[in-house]
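Peer 1: Build me a model:
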Amino acid sequence: MTASTGAPAGRQAFDALRTQLRDAAATFADGPDVLADILSGIVDDVDRALAEPLEIFPVCHHSPASAVAMARRLREKQPTVVYLELCEDMAPILTELRNCRLPVAVQAFATEVVGFPAEWAPLSVVAPITEASAEYQAIAYALDTPGVELVLVDRSSDHVFQWSPREGTPEPSVPADAAPEEEAVLHGEAVGVEIGDLRPRFAELEEHLLHHGKVRHWSEWWHQYVEVPLGDSDHHTYRQVMTLIGSLFRRLAPGDPRRVRVDEDRERYMWARMREHLTRTGTDPADCLYVCGAFHAASRVPEFGVGGTDTFVISPPSGSTWRHGLIPSSHAAIEAQFGLAGGSVSIAATEWAKYLKRSRTTPFRLAGQAGTKRAPRKELPAPVADSAPTDALTGFLRRPPVLDALDESELLGWSVEIVRAARRNGYLASTADAIAVFQTSILLAGLRDRAKPTPYDFQDAAITCIEKDRVPGRRDVQRLVEIMMGGDRVGQVGYDALPPLARDVHDRLAPLNLPLQQRGVRRALLDIASYPELEACSDLLWMLRYLLPVGAARPIMGERRLGERPIQESWDLALGTHQRALIELGYEGVSVEQVLEQRLRRTANHPRATAAVVLGTVEDATLYLRSPRLAAELGTRALDVLSAERGVEGAPEVLARIRRLLAHHRTADSVLPPWIEAFVTAGYAHYCTLLPTAFVDDDATAPQVAAMLGFLFGMESLALSLGCDRSQLELALAQSHPREPDRVALLWAAQVQLGDLSRPELRARCDELLSNPLTLPAYPRYLSGFVHALDPVPGLVDFVVEAVSTAFARLPDRLLIPWLPTLVATLRTSGTHLAPRLTREAARTFPSTLPALDRWVPPWLQLDDDRSPAARHTGARVRLLASYPGSCTALAELLGYDDPWEESSPDRSVGLLAEFPDTAVAVEALVAP
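Peer 2: I've put the predicted structure just below:
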């Protein structure tokens, strides 16, 4: 066993390497300095890790070399306890991995945030797991091997956020250039945790390695210089090299105090948990295996090791409620979250399959694991005794890179396949392009000192030879190569591993007979009139549409309105694609109805909620839940919020929502709910109080003031029947003294509605505005106010048509043309109920035929509106005869009247017209201009 060698033997094993590194540092640095200390310190870190009685197994996240080495080591050592660097509170959910298809992510989710800034909510932590990862091999071994205990020792999900900076919201580990594809956002905005974050934190070091390695990005460097050499190495070489790399990156990392503190606290946390477990169970450290990132294997904290100090105090968890589950993941999501190159995880999966075939290693797979080949059940052989560790680093560092022979058949297959895929995606590729890709791959590998082209060399060659100047389809050549190399595998959480809410959703949607757990869009047709049992599915789908992201449940035909029952509906469902969102709903409750009720309450009780927002929750509770109890509770909350408001910004939405709710309850219930009666009476008094201020408030707009008047006039009959006093409104209008033209027009309209202003007086005021050169430029703003007044005072629609027509006739072009866009915008923003009113009134007022238009006289040019139609026509003819006294006298003489026409005797002309109506009409047609 490794533990039996002891520390002195380990130090002697690396004495020769220390001497060589010191000599090299002295030679290249012209004397001993910091470089010698760094190189010597790296060897000391490796020596310290190997000498630890509890075997440390360093790994890299999603590394096939680490996974193969882990599978081999587990079969050789067969430990009884596996300590794994993973959030300790995620342990209970790991058994559900067997009901999933990898890759998936273990998630910790908290919606009820206590002890953290409110803007951080909801809190989410994910740990993605793929088959080609060392952590999955350890989990599968521990869960399926009798007598083996799996212990997660990393900080809890709560501590992930406790140790986050408090300046702002903790950012998820997503690089700025992350792929925007759908699969890349499967983890949402969760904070990712991983085992073995092996990447230089020293930017200059990474740039140096990429430059001299002749590679484009870190994933390619790791594949070429670590994955390939370590793929076939023995256990001692693998451990020493991985610890060496972790120590190198650790010692060359910049001294960010905050990040260093978090790293060291994680190591103290893990060693404290392991010592607690060893003390409690009495397990021999030699029978244990500690799986951690290579970065943490080279730890130098005092708490390191079984014999480390116990000075670290773990802080208590916050009061946040954490729920755990599994969500689907994908290769693209892992790459985006942890800053890996596109396609690197897919290439790692391909390399994993090659390593297994070449080394004939049998991997560990959970029994019943979906999406993997069923491995034959074999009994583990007897443990193999470990040999004493020797210096494998010296030989590894001196060994020249192994130049694999060119596998022409593999490269030729790649070249043919990429051309076939390119042609399917619209590229004009041919056999000549396949030959070019083949030769260019060999050329690029040679330029980069590689005998065998890597998948990255082949990808560069394919892009160079096939992708000429544009991408004809949805996918570029880089994406096609990634798909060809293994594709972006998307995991799936099985039915048995779903939370109760998600399982309930699938059970309730079973009558649709659709495979809703599969990815993609499924069309659902609901003939509710013929199959009434489908109405329950419709209710559930509308709630899911409200709760899930856009696209998860999208109605194609059908709508949900208050008081209406569905007849036929058509839906596009993508619950399998949005499985993560559905699972996260399960963290909030056990049923969709419960989650919807909680969210409505949370929205209504938010400190910044307005009366309009709370009324929206009342409408949603009535529409989706059909719950009078919840609607009454939220309606009471809306009443309290409205009474506390001092602004009128939400008045239009309040008016629209209370109108819909009032109309619904008037038709559906025999009596109105008490909360609506209370809201109407309180709203009447509230808006009467705010009306004088709103008329002169510069922040209040004309639509908002019009909405207040609409509430007061529209709810007036109900409010008066409930005990309100109309004098409140009269007094409010009397105290209102607006200065802006549109507000003045609204006040005039309100006075007409109350009877304080007659139509002739209103028309006279408008004529005065048009006749005064000083007020003429402001006349369009008065008209805009009258248009807004159609909502509270719909009886003014004929006057608005008259005013707009008069404006078109009399306003100069310099005022009329700039006003037209304002008029159109007013009609568009005021909803669909104003324009039809104006259109119908205009159609009723204006002639419908062209000949009638030639002799048409606008009604507003005739007598006042309070006279009868006959009187209006008679008055028009009197004015016509008064305009032509000579014609009138001649007509009187012709008819036998001797008295001359006098303008001061209209009664005589009226009697004349009444006695000879046909003649009057003929004269009118003859002399009218």
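
Peer 1: make it CA atoms for all contacts and neighbour counts henceforth
Peer 2: Noted.

Peer 1: what's the longest helix belonging to the chain packed up against?
Peer 2: The helix that spans the most residues within the chain, counting by DSSP state H, is helix 257-281. Other helices and strands packing on helix 257-281, by 3 or more C-alpha pairs under 8 Å, 6 or more residues apart in numbering; DSSP states H and E, are strand 149-154.

Peer 1: Please give the structure of this sequence too, so both can be compared:
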Amino acid sequence: MTAPATGPFSALRQQLTAAAEAFADSPDALAGILAGMVDDVDQALAAPLEIFPVCHHSPASALAMVRRLREKQPRVIYLELCEDLQPLLGELCNCRLPVAVQAFASELDGHPAEWGPLSVVAPITEASAEYQAIAYALETPGVELVLVDRSTDHVFQWLPRDPATARPGGGEAGAGDEGALHGDAVGVEIGDLRPGFAELEAYLLHHGKVRHWSEWWDQYVEQPLTVADHDTYRQVMVLIGSLFRRLRPARPERLDRDEDRERHMWTRMRQHLATSGVDPADCLYVCGAFHAASHVEQFGLAPDAPVYEISPRTGTRWHYGLIPSSHSAIEAQFGLAPGSVSIAAATWTKAVARSGLTPYRLDGQRGSRTRRRGTPAAAGGTAAPGPVTDRLSGFLAAPPELGGLDEAELRGWCVDIVRLARRNGYLASTADAIAVFETSILLAGLRNRARPTPYDFADAAVTCIEKDVVPGRRDVRRLCEILLGGDRVGQVGYDALPPLARDVLDRLQPLGLDLERRTVQRALLDLRAEPRLAPCSDLLWLLRHLLPPDAVRPIMGERRLGHRSLQESWDLALGRNQRALIELGYEGVTVEQVLEQRLRRAVRGPEATAAGALAAVADAIRLLGSPRLVDELGTRAVELLAAERDVDDAPRVLRRIRRLLAHYRATAPALPGWGEAFVTTGYAHYCTLLPTAFVDEQAGVRQVGAMLGFLFGMEGLALSLGCDRAQLELAVAQSHPETPAKTALLWAARHHLGLLPLAELRARCADLLANPLVVPTVPQYLSGFVQALESVPGLAPFVVELMSTAFAQLPDPILLPWLPTLITTLREHGPELVPVLIREAARTFPGTLSEVDAWVPPWVAPAAAPAPPAAPAASVVRLLTEHPESIDAVARLLGCAGGWRPEGPAAHAGPATLLTRHPETASAVADLLTRGSAVPG
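Peer 2: Below is the predicted model:
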């Protein structure tokens, strides 16, 4: 673009060019930048469509907007905001600012799946130019508001498809509780005025003697422009936007994206002007100062400008709504200094009171009093634009106005911060208030400021009051933020909520609580005395499953399979978690529908597992009680189990299917079809994988033990449903483990199947303890035996015996190094099974100290001498002879009634003859009667 030789800014252009030649090492480059900035200002002001440059959340921009709207009374306002968000703006009257306009998509079509879910937010505060324009357009008859920026779908279309980036940026890590109000949404703002050139920003901060860009902007731009007239404001803002645009790093992808936005906005404005026939003089284009200095071909309203083709949107379905926002959430998302938005709100309030202006507010705006305005002039541009005059030269050359020190305001801050500090546990006094006052003035003087700013006051308060830092106590800087305006948190009104959120609030009305408050409230439900609260309890358990943990938290009561508490106590913070509740409304009309959809997605997704499907079945039973959905989820669990090729989830599968089968046995006459199919499929599946799992290094002892637990625990049910036990015996016979723990598991499995008697198992373990080369691995064998208790609980006495024998026989040089390995092994592989051993040991060992000396372990007790074969114990012979009824009953069952003893006189000799010929049984019974206890094992 060729610079005009004449014009309102020709003198300024020549002055800047001469300064560049005099002071710069490369005068041509600097002169080009400075002259180009002036040309950008001239171009923006000469456009037939009035351009109003703004900065995001800037009180100066908001004040200038109010002045211009009252003077110009435009008929059409073009606003730089995503065009598909326009239907939501009418709902702002039902909210308490700040809030954010949101677009949300969970099911993506045309965008990378790993980006989902997608979310875009545009925060709105009262101290912003965009809110003043929106309020004016919605409250003034005959005024049209048109959003012209690219749609939210194009926001993600234009992002680089970098495979290394899992999600597009936009999160605010470290923002705290309130920063989470926006989650990981991508933020859209009007007028992002910040140098893209890091060296320039560092230079400005260093010479401005400030720590953060927000403080520099407030000191050198915000405060001077608060009292500036409209022409000066426009020229300065376009000049700053041009400066930052020209000094940003050369990143083609960012430049193309910004220019595409500008082409999109000018194309939409041209289309609207062509269809509506409105005069451009009656319109106002509100955009960021960065975009006011645009160089695209579509800039302006020239008829010969090339046509820009806007790409179609993808098939992604977007949901729209309002979510609560806060000052700290805005600061965190857009990289502003903590407390800067609160300071801007305080500056706005003070500037409005000082200027006498009446800002625009939506009627019915919650949390603010609507000031009644006079009858507005008919919209239609009552103020014709005057000739453009150079206001930049005077503004740039004039020194800053030296405002006097407002001692009353500063004194009030000092007194209030001391009071607030004492309330929060600091030992502050009147002397500290005086010190803060004097230090604030001192810091302002050191930083070449005419009067202390809120940032100077906060630094002085930290220096004078925060003498120590106590964990859990609010720091003084945070107290200053609270004092200067606080972290104001917005709220979406009932009428602006989605149907699901309104339904939740309506259904919880019987609790008698104001659930829109941000405080935590306690709800007490006595379901036995007030059965009408049972639906509220059901809904609370649903919300507990869907919302963040702190939104709905049970204090007393539980909801598990087959159990419902009669009394419940809840801590409810739905007002604080309004965003999460609103986003549930994007997924369905009712909470039950949302949960059903999520359960279906959980079992149909690419990461679905059989254990996850069983958990979904349990949730459907507990929370929904839908047999149709339970059968669908259970059938899917069977399919997932049959498709699994590893056994990583075997412990979770075993635990969850046991609970579900126990529930059905207690509440239903028969198992459902999917339950029977799961047992039979799991039996065959784990039998097939068992030999591989025994030798696979990736399959742990816990997983193999859970497989055996499933096979042995479900064996009776599986056999009754048609499974073959030979398959299990064959799988065990084909297993050849190499590690000690899995070897112990195999021994336990063979013992359970009757292939390894207890005496032989005891002998093998005795050989382990007797072999000094194998003793170091005994803890691993014990770990395997402990895991075997899952499938063979009858081994608990033998495991106690093995551990006791090891402690009794091993010498200290071997036992002491052995103990840490034993403890860590048991803690790692079987923490939930150790209590089984403890209970068994409590039953085995004596309960009092006096019994220890006389106690003899049952596994070392001397066996009773066997009776001679020809002379069984007399007591047994007498028992069988005098009381033959039990023997007769057994004989009848065997089909031998009356045949075991002779009739007549020899009847009494029958038992003696039988016992004499077959003395084994009588000898065993006699031994039991003599010892009085069963043989271990």
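
Peer 1: still on that earlier bit, so which bit of structure 2 is the longest helix of structure 1 matched to?
Peer 2: On the basis of TM-score structural alignment, helix 257-281 of structure 1 is assigned to residues 252-276 in structure 2.

Peer 1: hmm, back to that, contact partners of the longest helix of structure 1?
Peer 2: Defining contact as C-alpha atoms under 8 Å, 6 or more residues apart in numbering, one finds that helix 257-281 of structure 1 is touched by 83, 85, 153-155, 163, 284-285, 296, 299, 301, 303-306, 310, 312, 314.

Peer 1: packing partners for the helix or strand following that helix?
Peer 2: Moving toward the C-terminus from helix 257-281 of structure 1, the next helix or strand (DSSP states H and E) is strand 288-293. Secondary structure elements in contact with strand 288-293 of structure 1, counted by 3+ C-alpha pairs under 8 Å, 6+ apart, are strand 55-59, strand 81-87.

Peer 1: what's the mean distance for the first one versus structure 2?
Peer 2: Put plainly, it is strand 55-59 of structure 1. For strand 55-59 of structure 1, the mean distance to aligned residues of structure 2 following superposition is 0.4 Å (mean C-alpha distance after the TM-score superposition for structure 1).

Peer 1: does the residue nearest to the spatial centre of structure 2 count as helix, strand or coil?
Peer 2: The centroid of structure 2 falls nearest to Pro548 when counting by C-alpha atoms, centre = their mean (7.2 Å). Recorded secondary structure, Pro548 of structure 2: coil (DSSP: H, G, I helix; E, B strand; the rest coil).

Peer 1: shouldn't it be in contact with Ala580?
Peer 2: Yes. Shown here, Pro548 of structure 2 and Ala580 form a contact pair, counting by C-alpha atoms under 8 Å, at 7.5 Å.

Peer 1: what comes into contact with stretch 317-326 of structure 1?
Peer 2: Contacts to stretch 317-326 of structure 1, defined as C-alpha under 8 Å, 6+ apart, come from residues 90, 93, 96-97, 104-115, 158-159, 493, 497-499, 583, 587.

Peer 1: Take those residues and, keeping just the buried ones, write it as a PyMOL select command.
Peer 2: Buried residues within the contacts of stretch 317-326 of structure 1, by 16 or more other C-alpha atoms under 10 Å, are selected in PyMOL with:
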select buried, resi 90+96+97+104+105+106+107+108+109+110+111+113+158+159+493+497+498+499+583+587
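
Peer 1: Just the ones of the contacts of stretch 317-326 of structure 1 in helices?
Peer 2: Using DSSP H, these in helices are Asp158, His159, Ile583.

Peer 1: Now which residue in structure 2 aligns to the first one?
Peer 2: Looking back up the chat, that one is Asp158 of structure 1. Applying TM-score structural alignment, one finds that Asp158 of structure 1 aligns to Asp153 in structure 2.

Peer 1: any chance you could map the strands in structure 1?
Peer 2: 55-59, 81-87, 100-101, 104-110, 123-129, 149-154, 191-192, 288-293, 323-328, 492-493, 522-527, 553-557, 568-573 (DSSP state E).

Peer 1: for the ones you listed, which one sits closest to Leu356 of structure 1?
Peer 2: strand 55-59 (17.5 Å; C-alpha to C-alpha).
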